[in-house]
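> Next one to model:
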Amino acid sequence: MEAANAKRLQNQVAIVTGASSGIGQGIAIRLGQHGANVVVNYHSDDEGAQATKDQIEAAGGKALVIKADVSKEEEVEAMFQTALDTFGTLDILVNNAGIQKDAALVDMTLDQWNKVIGTNLTGPFLCARAASKIFLKQGIRKEVSRAAGKIIFISSVHDIIPWAGHVNYATSKGGVAMMMKTMAQELAPQGIRVNSISPGAIKTDINKEDWSSREGEEKMLSQIPYGRIGEPDDIARVAAWLASDEADYVAGATIYVDGGMTLFPSFAE
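Prediction:
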């Protein structure tokens, strides 16, 4: 089945935010492997962004690296314009960029709050707005897709599970959940599909301290009924499917890719 669908995104153009590492990098590479031309967005990791580009091109795809802070309106607008100038169209947006600034509520600064909300909530809004304008203007490109555009939010199991010590992060992801549903309801009649993927525990640099030691790994595994920690490609495979016509009747859905963590929400406290 994988081989049969190897190029299911052929000649489509995707923007993946936060694609220099972790889940975003995995998604960008996977979309490229399926034939998409990929805009690799990043904020600070030059080397990681270049590595993503190199892997996409090694798989036979085309990639464009664009440095932009998704919380800044002018940088988002410039990124989308550059993507259009380069590839001429846009078919897929993956809103992946996200950060954590952890602290107990009584110690959390306004700057920690604002930075997380800016990147995790305002950023996806700005990018989805920019993408939607393009999708509505160009309409359905029937030669490549049945939809006028696809927007995929990368959220978290903490869009439904509270997380003490991370009120800014959990709040941002809860906001993403409702933003996705509202946008899906508004845009579906225009042929634009909007969905979310909510990862559980995934092995990335952002949580390396939690799984790199045996004690940390065992604690994490105790929260996952399926018995293993996820990899970025677990999320990437679902993203590629959501972006394809195989998921053409999927709109306004949240897919929890978490090994069953949300079956027992107390596990993730």
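> contacts and neighbour counts: CA atoms only from here.
Fine.
> where along the chain do the strands fall?
In the chain, the strands defined using DSSP state E lie at 13-16, 37-42, 63-67, 92-95, 149-154, 192-199, 254-257.
> Of all residues in the protein, which one is nearest the centre?
N96 (2.7 Å; Cα atoms, centre = their mean).
> thought that residue was touching V16?
Yes - the criterion here is Cα atoms under 8 Å, and N96 meets it with V16 at 6.6 Å.
> Overlap in contacts, those two.
Common contact partners of N96 and V16 (Cα atoms under 8 Å, 6 or more residues apart in numbering): G24.
> before we move on, the earlier item: identify the residues contacting the residue nearest to the centre of the chain.
By Cα under 8 Å, 6+ apart, the residues touching N96 are V16, T17, G18, A19, I23, G24, P124, F153, I154, S155.
> possible to save the strands of the chain as CSV with mean neighbour count and distance to K208?
Listed next are the strands of the chain as CSV, based on neighbours: other Cα atoms under 10 Å; distance: least, Cα to Cα, whole Å:
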stretch, mean neighbour count, distance to K208
strand 13-16, 27, 22
strand 37-42, 28, 20
strand 63-67, 21, 24
strand 92-95, 27, 22
strand 149-154, 27, 19
strand 192-199, 25, 15
strand 254-257, 20, 19
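> mind putting these in CSV, distance to A236 included?
Below are the strands of the chain laid out as CSV (distance: least, Cα to Cα, whole Å):
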stretch, distance to A236
strand 13-16, 11
strand 37-42, 14
strand 63-67, 17
strand 92-95, 10
strand 149-154, 10
strand 192-199, 10
strand 254-257, 10
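> Residue for residue, what is the longest helix the chain has?
Assignment by DSSP state H gives helix 167-187 as the longest helix of the chain.
> That one vs strand 149-154, what angle?
160 degrees (axes from the mean of the first three to the mean of the last three Cα atoms, to 10 degrees).
> before we go on, could you also do this sequence so I can check it against the first one:
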Amino acid sequence: MSGERGALALVGRGTPLDRAVAVWWAERHGPLALATIDPTSEQEYALASIANEAWAIGRPQVVERIDAAHAASITAFASEVFDRFGTCAVLVVNAGQRSEAPLVELSADEWAAVLRTNLTVPFLALQAFGRLMLREGRGVAAAILPPLDSGDAAMAAARAGLIEVVRRMDEAWGEQGVRVIAVEAADPEALVAVLADALERTAKGS
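This is a model prediction of the structure:
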């Protein structure tokens, strides 16, 4: 277990990818702060299982059951992370909601739900944590991109929007020490490599 570099905050569902990234951080760097996408027991339990692994190796951790699509909830979570751990070195947002309905059957409600989860949630999380990272002049905020393997028009629209949001944020904040990146939902080792590289570049100011 290496020395602490600040917390990693993860907003997700407790997927295997979430677990791999969180355990990597706990083993190598520092504490974990985990929050649900939706305020469900299933997501809370999945994240608590991840937190238990951090506890087992002696890292501080916290799990919050929130509705990440509500600005007040995600803003409060960001504030809690900084208050509790002093700083947040990395944010990872892994929303990932699909709609398998054919285009001709895709309802307005399904369309709105997919965009809410895959675009609104990452935007609000990046914004909330970005504000606090900017105060410190450092940080990496990463959004996991929705995959394009399902032919899902709503997910494709969310993905395109998220790529543009991330690009604009990185342009606005990069020179102030905060990197914002969009990452493909790849295997855990690839994601860890991208995050480690972004951290190194941020530390060097490049």
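> Quick check: which of the strands of structure 1 is nearest to E74 of structure 1?
Of all the strands of structure 1, the one in closest proximity to E74 of structure 1, counting by Cα to Cα, is strand 63-67 (12.4 Å).
> residues in structure 2 aligned with the closest one?
Matched against structure 2 by TM-score structural alignment, strand 63-67 of structure 1 falls on residues 61-65.
> Just the residues contacting the matching stretch, thanks.
31-36, 38-40, 43-44, 47-48, 51, 54-55, 77.
> and stretch 69-87 of structure 1, how far from the chain's centre?
17 Å (Cα atoms, centre = their mean, to the nearest Å).
> List the buried residues for it?
D69, V70, S71, E73, E75, V76, E77, M79, F80, A83, F87 (16 or more other Cα atoms under 10 Å).
> just stretch 40-52 of structure 1 next, same as before
V40, N41, Y42, H43, G48, A49, Q50, A51, T52.
> burial of the alignment partner in structure 1 of D109 of structure 2, as a residue count?
Residue pairing (TM-score structural alignment): D109 of structure 2 is matched to D111 of structure 1. By other Cα atoms under 10 Å, 10 other residues sit near D111 of structure 1.
> what does S99 of structure 2 give?
17.
> Which residues are in contact with it?
E110, W111, V114, D152, A154, M155.
> And it? What does it align with in structure 1?
Checking TM-score structural alignment: S99 of structure 2 goes with K101.
> Roughly how far does the residue of structure 1 most remote from its centre sit from V116 of structure 1?
The outermost residue of structure 1 relative to its centre, with distances by Cα atoms, centre = their mean, is V106 at 30.1 Å. Using Cα to Cα, to the nearest Å, V106 of structure 1 is found at 17 Å from V116 of structure 1.
> Ok, N95 of structure 1 next?
14 Å.
> With V38 of structure 1 instead?
25 Å.
> And A103 of structure 1, by the same measure?
In terms of Cα to Cα, A103 of structure 1 sits 12 Å off from V116 of structure 1.
> Kindly report the same for A236 of structure 1.
For A236 of structure 1, the distance to V116 of structure 1 - Cα to Cα - is 23 Å.
> next one: R237 of structure 1
R237 of structure 1 is 26 Å from V116 of structure 1, by Cα to Cα.
> Give me the more crowded residue out of A236 and V116 of structure 1.
V116 (24 against 21).
> which residues touch that one?
G98, I99, Q100, K101, N168, Y169, S172.
> Mind telling me what A157 of structure 2 corresponds to in structure 1?
Checking TM-score structural alignment: A157 of structure 2 goes with T171.
> what's the answer for L132 of structure 2, then?
Under TM-score structural alignment, L132 of structure 2 pairs with I134 in structure 1.
> ok, which stretches of structure 1 are helices?
22-33, 46-58, 73-87, 110-117, 123-138, 167-187, 208-211, 214-221, 232-243.
> And the fifth one, what does it pack against?
What it means is helix 123-138 of structure 1. helix 73-87, strand 92-95, strand 149-154 (3 or more Cα pairs under 8 Å, 6 or more residues apart in numbering; DSSP states H and E).
> neighbours of the match of L132 of structure 2, just the number please.
Neighbours around I134 of structure 1, by other Cα under 10 Å: 19.
> What sits closest to it if chain neighbours are left out?
Setting aside the residues directly before and after it, I134 of structure 1 is nearest to L90 in space (Cα to Cα, 6 or more residues apart in numbering), at 7.0 Å.
> Can you get me a residue count around that neighbour?
Count around L90 of structure 1 with other Cα under 10 Å applied: 24.
> show me the contacts for the equivalent of it over in structure 2.
By TM-score structural alignment, L90 of structure 1 lines up with C88 in structure 2. Applying Cα under 8 Å, 6+ apart, we find C88 of structure 2 in contact with G6, A7, L8, A9, V81, F82, M133, G139.
> any idea how far A170 of structure 1 is from A164 of structure 1?
Distance from A170 of structure 1 to A164 of structure 1, by Cα to Cα: 9 Å.
> Would you mind telling me which of the two has the busier surroundings?
A170 (25 against 13).
> before we move on, back to that, reformat the helices and strands packed on helix 123-138 of structure 1 as CSV; add distance to E209 of structure 1.
Formatted as CSV, those follow (distance: least, Cα to Cα, whole Å):
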stretch, distance to E209 of structure 1
helix 73-87, 32
strand 92-95, 25
strand 149-154, 22
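> closest to A247 of structure 1 out of those?
Nearest of those (Cα to Cα): strand 149-154, 10.2 Å.
> How far does the closest one sit from its chain's centre?
That offset, for strand 149-154 of structure 1, works out to 8 Å (Cα atoms, centre = their mean).
> Other residues contacting that strand?
90-96, 124, 128, 132, 135, 140, 176, 180, 191-199, 239, 242-243.
> and the alignment partner in structure 1 of G177 of structure 2, how far is that from G139 of structure 1?
With the correspondence set by TM-score structural alignment, G177 of structure 2 lines up against G191 in structure 1. Using Cα to Cα, G191 of structure 1 is found at 8 Å from G139 of structure 1.
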